[in-house]
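Asks: sequence and predicted structure below; questions after.
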Amino acid sequence: MILKIEHLSGGYGPISVLKDESFTVAAGEVVGLIGLNGAGKSTTIKHIIGLLQPTSGSITLNNLRLSDDSTAYHQQIAYVPETPILYPELNLQEHIELTIMAYNLPQEATWQQAQKLLRIFRLDNKLKWFPVNFSKGMKQKVMIVCAFITQAKLYIIDEPFTGLDPLAVRDLLKLVNEKKSAGAAVLMSTHILANAQQSADRFVVLNHGQVRATGTLAELKKQFQMDDANLDDLYVQMSEEEFVE
């Protein structure tokens, strides 16, 4: 098991968001993390990448905890955030070089992969561009390129389709499938449920910081007692549960 979250509780200082949350992501598996706004998706991701510290429970990557070796732990993760985070003083080429150094990647082989991805996302003629020159969608593509040149064990993708054109969405989903086939684990948080249903093997449904349900789409249908439902229908059902609460 690549990612293992056991009885995780935590949040922002005195504000508790996650409550006894447990789920896993295996090698060669894409797991969709879904839930309403405020359900705890982003808070969960922040705990996994180490921006927040749990009040109880544990998070392990290949049986390694952040407290065991923070560098080795982080080098197993490639993260594409919802809002692109780029260094304004670095151009595209320098962002790639920084990624190579941070992950201790082989220069020549990684640059070959980077050039391939840059062509796919139509950024190959923009290596000297700075973030101020990029649109939001282009910034998101830079984040995707930097994440997918790594050999991470776990790819965390938070709302990856925001700002991407349909062609880029197709290319991203293809990359996700390639990493999955190579044995990586992928945790994808998104509100674009059609894409999640297309690409995810299994889903973790969060509600009020707890795991409301987990499983394949067929298993979720049974848990929600909606045999003919798709992922959108299940999401609506959860919204109605939220309203009742």
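Replies: That came through fine.
Asks: only C-alpha atoms from now on, for both contacts and neighbour counts.
Replies: Fine.
Asks: helices of this protein, start to end?
Replies: Under the criterion DSSP state H, the chain contains helices at 41-49, 70-74, 92-102, 107-120, 136-148, 166-181, 193-199, 217-224, 231-244.
Asks: want to throw the ones you listed into TSV with distance to Val211 and mean neighbour count?
Replies: As requested, these are exported to TSV (distance: least, C-alpha to C-alpha, whole Å; neighbours: other C-alpha atoms under 10 Å):
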stretch	distance to Val211	mean neighbour count
helix 41-49	10	20
helix 70-74	24	15
helix 92-102	33	17
helix 107-120	35	15
helix 136-148	27	22
helix 166-181	24	16
helix 193-199	17	16
helix 217-224	12	16
helix 231-244	12	14
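Asks: of all the ones you listed, which one is nearest Ile85?
Replies: Checking the helices of the chain against Ile85 by C-alpha to C-alpha gives helix 136-148 as the closest, at 7.7 Å.
Asks: can you tell me which residues contact the closest residue to Glu29 other than its chain neighbours?
Replies: Once flanking residues are discounted, Glu29 sits nearest to Ala185: 5.2 Å by C-alpha to C-alpha, 6 or more residues apart in numbering. For Ala185, the contact set (C-alpha atoms under 8 Å, 6 or more residues apart in numbering) comprises 2-3, 25-30, 153-155, 179.
Asks: at 10 Å what do you get?
Replies: Residues near Ala185 by C-alpha atoms under 10 Å, 6 or more residues apart in numbering: 1-3, 24-31, 77, 152-156, 176, 179.
Asks: Ile85 and Ile144, how far apart?
Replies: In this view, Ile85 and Ile144 are 11 Å apart by C-alpha to C-alpha, to the nearest Å.
Asks: who's in contact with His7?
Replies: His7 neighbours (C-alpha under 10 Å, 6+ apart): 18-23, 54, 56-59, 210.
Asks: out of the residues you listed, who's nearest Asn125?
Replies: For those, the nearest to Asn125 is Ile59 (40.2 Å; C-alpha to C-alpha).
Asks: pull up the distance across stretch 40-58, start to finish.
Replies: Rule used - C-alpha to C-alpha; the end-to-end distance of stretch 40-58 is 16 Å.
Asks: got it, and stretch 43-57?
Replies: End-to-end distance (C-alpha to C-alpha), stretch 43-57: 14 Å.
Asks: before we go on, here's another structure to hold up against the first:
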Amino acid sequence: MQVRIDQLTKVYGMPMFGQTIALDNISLEFPGAELVAIVGANGAGKTTLLESLVGIVASTSGAVFLDGERFSRSRIDLRRRIAYLPDVPLFFANTTVLKHISLYVACYEADRVGLDAEIVNWLQEFALLPKIDHQVRTLSRGERYKAALIALLAVNAELWLIDEPFASGMDPEGLLAFRKAARMAVERGVTVIYSTQILEVAERFSDRVCILQSGRVRTFDSIERLRDQHGIHGGDLEAIYRRISETPQ
């Protein structure tokens, strides 16, 4: 899925009581079939950006276009092509792992031939198959995140928006399974956008990196091009991030 963000701004609060600019005139383009890491400190705007793309947060100004069509909360057809996973996943009340996944698929009307086998395969990949009939509320934090990720995989969305997957509490099996799933999705043409504060992860696991600072895009490109742009030849993303942070906006 192609994504274009055009001068997106989100302001919280009212002028008389004080305002916070969470997103400041952001413009970005994602041509599709790529893995993008959104990097930034706490409060940089990472979550607000993801929530704006899925329609949870209404922007103050600007627009989002998906495959050339203007996105809005009312566009249910476009929303069904997006899967969003917050850092603290939400679940249907009093459900087992399998029931939650089934209800999630039903909400997207995403049932298809062979889906049951796909779900079992991902449950195995994420080492969650033994918990298939367990109540979600009894799972550990990392296991709950795994269950939410498998539900996301099951709906076969064209745009994944994932908030802090590498700070989710998942064990090594879960993290490896997520990396595998994301790369396979990109090969199918899916656009995968995730946020992280872990620079080493973003450097190793992305096609391009977007660095946000105080709601603004400071830079957005591949690691190789970022090195050239910021004069840090052979340096890592941490060096690039430090250089950008030390440069006035």
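Replies: Ah, there it is. Just so you know, these numbers come straight off a predicted model, no measurement behind them.
Asks: please pick the buried ones from the contacts of His7 of structure 1.
Replies: When the contacts of His7 of structure 1 are checked for burial by 16 or more other C-alpha atoms under 10 Å, the buried set is 18-22, 54, 58-59, 210.
Asks: let's have the helices of structure 1 in JSON lines, adding distance to Gly13 of structure 1.
Replies: Shown next, in JSON lines, are the helices of structure 1 (distance: least, C-alpha to C-alpha, whole Å):
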{"stretch": "helix 41-49", "distance to Gly13 of structure 1": "12"}
{"stretch": "helix 70-74", "distance to Gly13 of structure 1": "21"}
{"stretch": "helix 92-102", "distance to Gly13 of structure 1": "29"}
{"stretch": "helix 107-120", "distance to Gly13 of structure 1": "39"}
{"stretch": "helix 136-148", "distance to Gly13 of structure 1": "29"}
{"stretch": "helix 166-181", "distance to Gly13 of structure 1": "34"}
{"stretch": "helix 193-199", "distance to Gly13 of structure 1": "31"}
{"stretch": "helix 217-224", "distance to Gly13 of structure 1": "33"}
{"stretch": "helix 231-244", "distance to Gly13 of structure 1": "25"}
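Asks: where in structure 1 does stretch 48-60 of structure 2 fall?
Replies: Using TM-score structural alignment, stretch 48-60 of structure 2 lines up with residues 43-55 of structure 1.
Asks: end to end, how far does the matching stretch reach?
Replies: Counting by C-alpha to C-alpha, you get 13 Å between the two ends of stretch 43-55 of structure 1.
Asks: kindly report the same for stretch 157-169 of structure 1.
Replies: Using C-alpha to C-alpha, the two ends of stretch 157-169 of structure 1 sit 13 Å apart.
Asks: how about the nearest residue to the aligned partner of Leu8 of structure 2 in structure 1, chain neighbours excluded?
Replies: Structural alignment (TM-score structural alignment) places Leu8 of structure 2 against Leu8 in structure 1. Nearest residue to Leu8 of structure 1, sequence neighbours excluded (C-alpha to C-alpha, 6+ apart): Gly57, at 4.2 Å.
Asks: ok, the one you found touching Ile48?
Replies: No - the criterion here is C-alpha atoms under 10 Å, and Gly57 of structure 1 misses it with Ile48 at 11.9 Å.
Asks: what residues are shared contacts of these two?
Replies: The contact lists of Gly57 of structure 1 and Ile48 share Ile5, where a contact means C-alpha under 10 Å, 6+ apart.
Asks: before we move on, the earlier item: closest to Pro81 of structure 1 out of the helices of structure 1?
Replies: helix 136-148 (8.0 Å).
Asks: kindly calculate the angle that the closest one makes with helix 92-102.
Replies: Helix 136-148 of structure 1 runs at 30 degrees relative to helix 92-102, counting by axes from the mean of the first three to the mean of the last three C-alpha atoms, to 10 degrees.
Asks: how far is helix 136-148 of structure 1 from where the chain is centred?
Replies: Here helix 136-148 of structure 1 is found 13 Å from its chain centre; the criterion is C-alpha atoms, centre = their mean, to the nearest Å.
Asks: whereabouts in structure 1 does stretch 136-145 of structure 2 align?
Replies: With TM-score structural alignment as the criterion, stretch 136-145 of structure 2 aligns to 131-140.
Asks: and that stretch, end to end?
Replies: 11 Å.
Asks: ok, now stretch 89-106 of structure 2?
Replies: Stretch 89-106 of structure 2: ends 18 Å apart by C-alpha to C-alpha.
Asks: find me the equivalent region of that stretch in structure 1.
Replies: Using TM-score structural alignment, the partner range for stretch 89-106 of structure 2 is residues 84-101.
Asks: contacting residues for the match of Leu8 of structure 2?
Replies: 18-23, 44, 47, 54-59, 209-210.
Asks: check Ala147 of structure 2 too.
Replies: Listed by C-alpha under 10 Å, 6+ apart, the contact partners of Ala147 of structure 2 are 89, 91, 96-98, 100-101, 122-123, 126, 128, 131-132, 136, 139, 153.
Asks: which one of these is nearest to Thr196 of structure 2?
Replies: Pro89 (16.0 Å).
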